[in-house]
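>>> Provide a 3D model corresponding to the input given below.
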Amino acid sequence: MEGEPPAGYRPNVGVCLLNSINEVFVASRLNLPGAWQMPQGGVEEGEEPRAAVIRELQEETGIKSAEIVAEVPQWLTYDFAPHVKEKLSRLWGREWKGQAQKWFLLKFIGDENEINLAGDGTEAAEFSEWKWMQPEQVIEHAVDNKRPVYEQVFKTFAPYINS
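Model (predicted):
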């Protein structure tokens, strides 16, 4: 794996997906209405982050028409709130401090009718609705513990987004 994630953090990938006018794809979580986020998901044992990001995007959004443009070189971490940590430890059968994320910038090259929040049917749906937002709006609507990661992601991808 490209540089190992810090110990105690669940390896995860994040998807910063841009449309043709450099707006960012976000979706509202089913379990947290009004919590908008960029797609993300766990890296499976032995899976490369580049493969995981394509798989996660497809699982969560149904999107197949996207190309990787860039990646954040280092793993970015955030800690789980105590009540979330407890719930996820039960779900995953392992205790993690939080998530270490490898973020990728992808360009959406498909048609919006490809977007399906039921995903590809391999996983339970996570999102209730989606939209395109400006990067500043994404940061504004992010849950508190993800905001610093999002700020770093947009800072790293600014040369691509602002071009």
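>>> only C-alpha atoms for contact and neighbour calcs from this point on.
Fine.
>>> Quick check: chain neighbours aside, which residue is closest to Ala27?
Trp130 (4.1 Å; CA to CA, 6 or more residues apart in numbering).
>>> for the one you found, helix, strand, or coil?
strand (DSSP: H, G, I helix; E, B strand; the rest coil).
>>> wouldn't it be in contact with Leu30 here?
No. Using CA atoms under 8 Å, Trp130 is not in contact with Leu30, being 11.1 Å away.
>>> quick one more, to check against the first:
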Amino acid sequence: MISRENLPYRDCVGIALFNPAGRVFIARRIFTPGPDTSEVERPWQMPQGGIDKGEDPAAAAYRELYEETAIRSVSLLDEAPDWIYYDLPDEVLGIALKGKYRGQRQKWFAFLFEGDDREIDLSTETQPNCDPEFDDWRWEDLEALPDIIVPFKRPAYLKIVAAFKDIPKRLAAEAIQAS
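A predicted model of the protein is given here:
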């Protein structure tokens, strides 16, 4: 049996992408059955991905967002103050994440989407070496996310919501001032 304590966390970034109305982008993962999956069928999540060796986390966030969605029209709103961790469920430990990690250690960034929804392209045709990760997307209320995502990520998503909870109100206030 694999000991959880002997496995490291995988360093990753996560992106909370807000539209000007204060709603956040979520996408539905393409389910690929097999031994290296930690997901339930077709779960929703925010974009996330690994940090390359020597890569700055903020640069990784911009890169991952583009690779998964083709989105470039963004500006940085905020960064979560701490790394946010999640552990894989026991039944996929030693299998998911190529069997090398106990879970992920994520640095989360909040971006404002400044483009048009037509910019969003989940096909990854803009990234020929990347396989599509998502097959659908939508704008959702931030506080709804912990009840939408795969259950083992719920504690992490509660921390993400807490880190960025002021952003929807801030964006609403800015929209009122601009009108």
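>>> Now the TM-score, please.
The TM-score (TM-score structural alignment, normalised by the length of the first structure) is 0.88; 154 aligned residues with a CA RMSD of 1.6 Å.
>>> ok so, going back, can you tell me the residue that sits opposite the residue nearest to Ala27 of the first structure in the second structure?
Under the alignment (TM-score structural alignment), Trp130 of the first structure pairs with Trp137 in the second structure.
>>> now Glu67 of the first structure
Glu67 of the first structure maps onto Ser75 in the second structure, by TM-score structural alignment.
>>> Assign its match to helix, strand or coil.
Going by three-state DSSP: Ser75 of the second structure is strand.
>>> How about the contacts made by it?
111-114 (CA atoms under 8 Å, 6 or more residues apart in numbering).
>>> Go again with 7 Å.
Ser75 of the second structure sits next to 111-113 when contact means CA atoms under 7 Å, 6 or more residues apart in numbering.
>>> now, which of those lie within strands?
Secondary structure from DSSP state E places 111-113 of the contacts of Ser75 of the second structure in strands.
>>> The closest residue to Tyr85 of the second structure other than its chain neighbours: how many residues sit nearby?
Among residues not flanking Tyr85 of the second structure along the chain, Arg105 sits closest, at 4.5 Å (CA to CA, 6+ apart). Using other CA atoms under 10 Å, Arg105 of the second structure has 21 other residues around it.
>>> SS state for the aligned partner of Arg105 of the second structure in the first structure?
Aligning on TM-score structural alignment places Arg105 of the second structure opposite Ala100 in the first structure. Secondary structure, three-state DSSP: Ala100 of the first structure is strand.
>>> Then the one 10 residues further on?
For Gly110 of the first structure, the secondary structure call by three-state DSSP comes out as coil.
>>> Tell me which stretches of the second structure form strands.
Using DSSP E, strands in the second structure cover 9-18, 24-29, 44-45, 48-50, 74-79, 84-87, 103-113, 134-140.
>>> Turn the ones you listed into JSON lines, including distance to Leu122 of the second structure.
Shown next, in JSON lines, are these (distance: least, CA to CA, whole Å):
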{"stretch": "strand 9-18", "distance to Leu122 of the second structure": "15"}
{"stretch": "strand 24-29", "distance to Leu122 of the second structure": "9"}
{"stretch": "strand 44-45", "distance to Leu122 of the second structure": "14"}
{"stretch": "strand 48-50", "distance to Leu122 of the second structure": "14"}
{"stretch": "strand 74-79", "distance to Leu122 of the second structure": "17"}
{"stretch": "strand 84-87", "distance to Leu122 of the second structure": "25"}
{"stretch": "strand 103-113", "distance to Leu122 of the second structure": "16"}
{"stretch": "strand 134-140", "distance to Leu122 of the second structure": "6"}
